[in-house]
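Q: The following comprises the amino acid sequence and a computationally predicted model.
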Amino acid sequence: MGVLIIFIAMVLVAAVAASVLIHTAGILQQKASSTGTTTIRQVSSGIIETQILGYDSAHPTEAGGVSLLAIFVSPNAGNSAIDLGNVSLTLTVGGVTAVLVYNSSVFADISHGGSTNIFGISAWNNLSTAKGNPTSFGVLVTFDPQHSMVASYPVMSAGDQAAIVVNVTNTFGTNITQNAQVTGQVTPQNGAQAIIDFTAPVDFVTHVVQLQ
């Protein structure tokens, strides 16, 4: 009789242990699934840089340097929307690092009317040295079929494109010269950053320079 009681007790203990293990495994599986989903969302969301253009206003161009930057960005594939008003831009030029934020007075939308010279738009005057604002960047809307981007709330939806515009001279007190190294990142509230990393060409032969 005693042996039977011990056997039954062992069976009950084993059953309880198995139940605990199954419950724990279920919790771990849920956590792993949640972590995987979060990781995928983080990797597939965020902001991407598509190209970077610079403007050299000097005559001849060889004598000058890039004074304006246009960093073209789009939402990453998994992102529903990105508010450029809440994005921060970090740039390092000539060993000096600046953190820039959006200035709503520096906004232009050419997504429907177009432009023959994106660097000649009057809104960029608000980034000039005379206006101050050395820690500001502006936004140029280039593709926005849903009209979702306005100066006070520049929200990019999936498929939209815009450029973050920086007055290099105003921010750093100098231009980006030939063969200069520039690094940085565009950081959204959520998701992946867009990485900036280029070396300026050895020679500037046109006013508009492809940098990245």
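A: Looks like it came in fine. Residues are numbered from 1 along each chain as shown.
Q: all contacts plus neighbour counts: C-alpha atoms, from now on.
A: Will do.
Q: and the gap between residue 190 and residue 76?
A: Distance of residue 190 to residue 76, computed by CA to CA, to the nearest Å: 11 Å.
Q: ok, these two, which is more surrounded?
A: Neighbour totals were compared for residue 190 and residue 76, and residue 76 leads with 23 against 14 (other CA atoms under 10 Å).
Q: Make sure that one is actually in contact with residue 49.
A: No - contact criterion CA atoms under 8 Å: residue 76 and residue 49 do not qualify, at 9.3 Å.
Q: list residues touching both of residue 190 and residue 76?
A: The contact sets of residue 190 and residue 76 overlap at 45, 46 (CA atoms under 8 Å, 6 or more residues apart in numbering).
Q: Compute the number of surrounding residues for residue 83.
A: Residue 83, neighbours per other CA under 10 Å, totals 15.
Q: residue contacts, it?
A: Taking CA under 8 Å, 6+ apart, we find residue 83 in contact with 153, 154, 155, 156, 188.
Q: Any of the residues you listed buried? List them.
A: Among the contacts of residue 83, those that count as buried by neighbour count (16 or more other CA atoms under 10 Å) are 154, 155, 156, 188.
Q: Tell me how far the second one lies from residue 6.
A: Relative to residue 6, residue 155 is positioned 69 Å away (CA to CA).
Q: what about versus this one:
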Amino acid sequence: MIQMFDKFNSEDRGQVGIGTLIVFIAMVLVAAIAAGVLVNTAGFLQATAEDAGQESVNKVTNRVEVLNTHGTVGGENDIDNITMTVRLAAGSSSVDMNETSIKYLSDTQVQTLTNSSKSLTYANKTNFNLSKVTDDDGSFGVLNSMNDRYEVRINTSDIENPSGDLTGGLSTGEKVTLEITSRTGGTTQVMLTMPQQLAGKTQGEPVEL
């Protein structure tokens, strides 16, 4: 019996058990660290997806709606100015017209316009001008209510003649595209064709576009 027990080394068996335990604990720690990394990564990806989704929504919803447009007849049977009445588009949050740009594209000119209302009372070749029609809370420049209405005025004569030779604005039949883009990227596109008949119109007379 004594010889039989000698075949088992209790010290060796204890060492093997401790080694297995150490390996097991190490595996648990690695798994915990990996799980933490996965949770953090999932949280980061979720936040990024939410930001991207909100940005996409803003580009679609945060924009203006053009209610009507008219032009002003110049001295050479052309359109010297374009005026648009704008409001918030349905579902849009507030739009700051001071941070809104208008891209003007005609057959001969491409120009990006910004708001000059704070410093100028008129539009020129690089600025549009804003005037109030209705404003519920006196926050002029910011469309934050569906009842707010502003007029946006664009000086086509200055844009079409950057050299200042006063040869006129947009002639009959000419087309112009206006892209109104808010700070968040929401864009409204307006395509206008000048009236075919301007003869007989007096200078300064408004005509529907």
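A: Okay, I see it. Note that the structure is predicted; figures quoted are calculated from it, not measured.
Q: circling back: can you tell me which of the buried ones among the contacts of residue 83 of structure 1 is closest to residue 38 of structure 1?
A: residue 188 (16.3 Å; CA to CA).
Q: which residue sits closest to the closest one, ignoring its sequence neighbours?
A: Closest residue in space to residue 188 of structure 1, ignoring its immediate chain neighbours: residue 87 at 4.7 Å, by CA to CA, 6 or more residues apart in numbering.
Q: The one you found corresponds to which position in structure 2?
A: Using TM-score structural alignment, the partner of residue 87 of structure 1 in structure 2 is residue 100.
Q: wait, what's in contact with that match?
A: Residues in contact with residue 100 of structure 2 (CA under 8 Å, 6+ apart) are 114, 115, 180, 181, 182, 183.
Q: Mind doing that once more with 10 Å?
A: Going by CA atoms under 10 Å, 6 or more residues apart in numbering, residue 100 of structure 2 touches 63-64, 113-115, 141, 180-187.
Q: In strands, which of those residues fall?
A: Assigned to strands by DSSP state E, the following of the contacts of residue 100 of structure 2 qualify: 64, 113, 114, 115, 180, 181, 187.
Q: Would you mind putting the residues you listed into CSV with neighbour count and distance to residue 148 of structure 2 alongside?
A: Formatted as CSV, those follow (neighbours: other CA atoms under 10 Å; distance: CA to CA, whole Å):
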residue, neighbour count, distance to residue 148 of structure 2
64, 26, 11
113, 21, 22
114, 18, 20
115, 22, 17
180, 23, 17
181, 22, 18
187, 22, 19
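Q: and residue 50 of structure 2, how far is that from residue 63 of structure 2?
A: Separation of residue 50 of structure 2 from residue 63 of structure 2 (CA to CA): 20 Å.
Q: Between the two, which is the more surrounded one?
A: residue 63 (28 against 12).
Q: residue nearest the centroid of structure 2?
A: residue 185 (1.0 Å; CA atoms, centre = their mean).
Q: Look up how far residue 99 of structure 2 lies from that one.
A: Taking CA to CA, one finds residue 185 of structure 2 at 11 Å from residue 99 of structure 2.
Q: can you count the residues close to the corresponding residue of structure 2 for residue 172 of structure 1?
A: Superposed on structure 2 with TM-score structural alignment, residue 172 of structure 1 falls opposite residue 160. Residues contacting residue 160 of structure 2 under the criterion other CA under 10 Å number 22.
Q: Please verify my assumption that residue 160 of structure 2 contacts residue 110.
A: Yes - using CA atoms under 10 Å, residue 160 of structure 2 is in contact with residue 110, at 9.2 Å.
Q: ok so, going back, dump the buried ones among the contacts of residue 83 of structure 1 to a markdown table, plus distance to residue 2 of structure 1.
A: Output for those, formatted as a markdown table (distance: CA to CA, whole Å):
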| residue | distance to residue 2 of structure 1 |
| --- | --- |
| 154 | 78 |
| 155 | 75 |
| 156 | 75 |
| 188 | 69 |
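Q: Keep only those of the residues you listed that are in helices.
A: With DSSP state H as the criterion, helices contain none of these.
Q: What is the nearest of those residues to residue 178 of structure 1?
A: Nearest to residue 178 of structure 1 out of those is residue 188 (CA to CA; 29.9 Å).
Q: Quick one: residues contacting the closest one.
A: 45-47, 75, 82-89, 194.
Q: repeat for residue 52 of structure 1
A: 69-73, 163-165, 196, 198, 209-212.
Q: max-length helix in structure 1?
A: The residue-count maximum for a helix in structure 1 (DSSP H) belongs to helix 2-44.
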